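J.: no sequence on hand, only this structure:
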């Protein structure tokens, strides 16, 4: 199997090995400068690269190419153009120019743009991102690109992500220079996103409108068995699921995606896939591919993959744990404790930058993962609460406390921990436990941001992480570069940062109700819902932050705020419409017929045998009462939905959906789920939780 993996890995990727093999040496060197140093690419080089790329793609069966980009829909977009053309004699030829490689012109008005483009202003551009390799998918050469408007505004998730990576690189290099690391030329953020998902049988999925239209179940009584036995987690993978995973791995390996770990998750029918770390930009591209292929390959096995954050009520939802770190081009992980006091002082400074960023920008971290789907998940079961906190583990927290108090740390060498002056102990690695209740946990050489939802692009949270940490590094560099004595200033800076921002450090149980009160006392934000969180995006200080690092301009911030608010409204609108439809056309008619059958049975048994009919009478009474409640709740939901549709202001609409529509949806679900428990299985109009969660054999 090992030989097979090495044989197929990256075979559908136009990577550096392929480039070196197919390009002239000088062309390859110039392309490398573009990829690694951001140097501009002249048209002569672009033409050579495009021709080699086309020849390689055609040899692998491709007939078309596309600029593959990530608009603000959260999914990818592509428009296919054929390599086919004609020469002067009218003969068919295959061609692909450097101009076509570098730039495309898709419609920019039909994607979410938050007012950046009007319908009559349709021109937009896609620009090749040479830092992410081209690849072949479904017989099409896919060229990763950025997407911007005619006026230059970013209309995608890749452009601001690349800007944020550039920002943190710039500020991290300033810090490293102060520590004498002149040989470091580049600092990159790296990510390993763990992807959770559910698998259900396709034949059951197709019988449920809620899954088809919304990706989650809007109705459903609990199954007799859920996850309480804890027997699914890391359990034996069912043969049918394993066959799906094998096919998925093979297709992802061909595309150069470093998927490594697969296992059953906590909830029945839930699974996880995790890759090896890669540069954030590439990790984002690969995660988008992973989600797409999970869904496509599942269908080949008669399955459907659910990427919604909370597809089933009462059991664990699905997240996307964003393992974030910072590494140099010399192979040093800046969040890994070192072997010398000097290295550990550097580690502590970067650690403090992350802690300070998490404390000062709780609002941005929270809103970076805010969606209607994730609102169902955060704070429930294994998902972290909506309150931002940082977990460091007892030992590292104690080290920081010792620094704060200028006292010896109880280790093998009891020295007062003056940064850069006295001996620092060698930091123990991997001595911290993993806190599954923490939204932002240090796990030895990285931070695990556990809040992102399973269906979201990881670009959003990483744009925020990169930017807020870049801002703290800038502030640190500004202070230290002016300091007359570096060691003294460094010690004071680390010590002061710990004192001022220790409130964000919490190593306890984030699920405990007492933490909500404790967090309130500490002054931490508790932004429970998406409408609570998103308005912080357009606060002046946050707009200034993004402008300062050239990640977003003011118009781009406002556009994203509008898009995210409108997306929240649209998702809930679709869900509410689907509930009304399912209730009116499926649940109420089915239960009404069932109650009629009960009444008929009762009447016949009484007439023929003069029986008491306790079961029929009691069930009919209960069913009828619940049927009336469900009918009234359906009418009420339909009423508030029409009122919501009349609200033109997207901000007011979002809060109305939160405060009126969601409670009305809950009020409809309650009697319907009770009716499911009383109605005969052969009468209930769609598959139950039991079939969905345990129906894969």
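T.: On my side now, so go ahead. Fair warning: this is a prediction, and the values are worked out from it, not measured in the lab.
J.: make it CA atoms for all contacts and neighbour counts henceforth
T.: OK.
J.: what about the longest helix in this protein?
T.: For the chain, the helix with the greatest residue count under DSSP state H is helix 614-645.
J.: buried sites along that one?
T.: Buried residues in helix 614-645, counted by 16 or more other C-alpha atoms under 10 Å: 616-617, 619-620, 623-624, 626-627, 629-631, 633-638, 640-641, 644.
J.: now do stretch 587-605
T.: Quick answer for stretch 587-605 (16+ other C-alpha under 10 Å): 587-588, 590-591, 594-595, 598-599, 602-603.
J.: off-centre distance for stretch 42-61?
T.: 33 Å (C-alpha atoms, centre = their mean, to the nearest Å).
J.: my bad, should have said stretch 338-352
T.: Relative to its parent chain, stretch 338-352 has a centroid offset of 30 Å by C-alpha atoms, centre = their mean.
J.: which residues in the stretch 451-600 of the chain form helices?
T.: Remark: helices assigned in the stretch 451-600 of the chain by DSSP state H, counting those that start in this stretch are 459-482, 486-501, 513-522, 530-533, 540-548, 554-582, 588-609.
J.: how about JSON lines for those, with distance to residue 359 added?
T.: Below are these laid out as JSON lines (distance: least, C-alpha to C-alpha, whole Å):
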{"stretch": "helix 459-482", "distance to residue 359": "10"}
{"stretch": "helix 486-501", "distance to residue 359": "6"}
{"stretch": "helix 513-522", "distance to residue 359": "11"}
{"stretch": "helix 530-533", "distance to residue 359": "15"}
{"stretch": "helix 540-548", "distance to residue 359": "14"}
{"stretch": "helix 554-582", "distance to residue 359": "21"}
{"stretch": "helix 588-609", "distance to residue 359": "50"}
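J.: for comparison:
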């Protein structure tokens, strides 16, 4: 019995576990493993609680005395709930989270065991920074780096299974010289600056607004594969995607998996990780089957951006741990299987005020709609002016497989607003007035009296648009499922903050010149719409016609990651990030180099996996099978059954032809990889990997997948698509 056969039998024997749901109500369960506001209010003195609250709300500094009190309360709370260790939980530029566990246990001067956690340990830790990607900000022999506590994201307890619990403290990660080595530090800076810029613009319409809070809801798509079948695919294990695999007769063409009934085993996994997520304060609300077989999605309630990104990174880690309990491997790669939809991480972004107003929600009041149009058009203008940078923020080796296919937003950045909003903007330009009035809600008349009235939204949804307006928010659909959402959000926050500051400067100049506020606002918005109109697109973003039209409009269509990433180091990008104070020129260049290097390494790994699987798994198996066929053909020939032997000989010839090509292509790919590795310039190396080495991937795959159809099913060494995708 082959390893694949054993894996298939193991997967086939799985049954859905019987879960014991928590006895608490969801409201009581929510946040039970977080050091949240209720816990702080109970355990801290009123003075310390007030200072912590002010730090979270307004960004005021926390002094060391307060940190000592908070650390003592955290330690007491964590130990009472079974924690033995603590860690600064941070998000380095590896794309995953990182943690170094330290024990509360210590020895005092008398050699007696004590439990200790000082304020200094809460505020700052020193993990080794030399082995994390720095893009040249740190030499490999310079190890010192610091993590710093972020009080705006609640500390939480991570259950380590048999290993107990660990107190996790969300933190930033910086180098010895102060540069950001993570996603959180620049994200927090971008949020502060966006708040200031948006609040200053709000003041033109409503003096009561003191704070603007960017909000985010992250829809997470993923695949599930049985653990046994996962381990029967070395490519999934090493590269996160299947480099070979013939499409099954039935894939997603019947559209029967989308929103279909969730299988008991998958549902048990979903319920389990949702309960664990709720304990950690992650407000997961939605679960459903996605378009492709074996593909699923979950989504939370909207949260403040920093918290939403922390929660998504934590959720991905949590899903993997819970998946182990259910013998599932969770796949976050953007394109783990060829021929079916890949996975995205749709980022739904909006702006809300401390007075409860959604700045991207149209209303029935003309004055409020002028405010709405101001923020809407400033976002559109920011995306228009920095489209290439926004494209760079979602560029990766994994997402490169997905973008531009007939399943995901194209590599052309465009904005969808919907017909009604576009008509409103046209009227603003042509007539100088806003003609869209919400008025009475529009209801569908279905002619079925027992069905309640169904209300129509003011915009349709366009799933082919990478950046679309969906009623009261923008949905950035092009983000990859394996990405840290901080990357595109840092860019979006920064370019919108920059644009809002520019709008305020223009308004101040016009008002100082005696122009009436409404007249000045409309004049600026008219110009913004005219200048940005070419990026607005209402049609099918998957169509070939759009590619041609976008070219005629002068929009970029940057297909390759190595080209897209260059936007990080252009003069316009450097100026914007410097002006807003989010990333320095040195930090931008570092991130550019890190992303390029990561791209090279991913393709290097995939190339090695392809060579290994092709020669050591596929070809070796095929040669053995050929020998069996040859023996059969020889026996038939000896029996003078020449006609019966002929089809077998043809199969042998077909197999030989594919094997010869595979060996030739693998050898050429290996030489191309060696040549690329010898190039010192990182961009040129990435270009060689992306344009030459990667060019062999599909060629080799074609011949391997043809062999899958020629070899006896029992002999084929790799778990097949039909087994991985349809065995729930």
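T.: Looks like it arrived, so ask away. Because the structure is predicted, anything quoted here is derived from the model rather than measured.
J.: picking that back up, tell me how far the longest helix of the first structure lies from the chain's centre.
T.: The chain centroid and the centroid of helix 614-645 of the first structure are separated by 37 Å under C-alpha atoms, centre = their mean.
J.: elements contacting the helix or strand just after that helix?
T.: Remark: after helix 614-645 of the first structure, the chain's next helix or strand is helix 650-656, criterion DSSP states H and E. With contacts defined as 3 or more C-alpha pairs under 8 Å, 6 or more residues apart in numbering; DSSP states H and E, helix 650-656 of the first structure has these neighbours: helix 530-533, helix 554-582.
J.: residues in the second structure aligned with helix 650-656 of the first structure?
T.: Aligning helix 650-656 of the first structure against the second structure (TM-score structural alignment) gives residues 682-688.
J.: buried ones in that stretch?
T.: For stretch 682-688 of the second structure, by 16+ other C-alpha under 10 Å, it's 682-683, 685-688.
J.: repeat for stretch 548-560 of the second structure
T.: When burial is assessed from 16+ other C-alpha under 10 Å, stretch 548-560 of the second structure yields the following buried residues: 550, 555-560.
J.: need the max-distance pair from these.
T.: Pairwise distances across those peak at 17.1 Å for 550 and 560 (criterion: C-alpha to C-alpha).
J.: residue in the second structure matching residue 466 of the first structure?
T.: In the second structure, residue 466 of the first structure lands on residue 493 (TM-score structural alignment).
J.: please report the distance of its match from residue 573 of the second structure.
T.: 13 Å (C-alpha to C-alpha, to the nearest Å).
J.: what is in contact with these two at once?
T.: Counting by C-alpha atoms under 8 Å, 6 or more residues apart in numbering, residue 493 of the second structure and residue 573 have no contacts in common.
J.: ok, these two, which is more surrounded?
T.: Using other C-alpha atoms under 10 Å, the more surrounded residue of residue 493 of the second structure and residue 573 is residue 493, with 28 against 21.
J.: what's near enough to touch that one?
T.: Contacts here follow C-alpha under 8 Å, 6+ apart; on that basis residue 493 of the second structure touches 190-191, 194.
J.: next one: residue 276 of the second structure
T.: Neighbour list for residue 276 of the second structure: residue 318 [criterion: C-alpha under 8 Å, 6+ apart].
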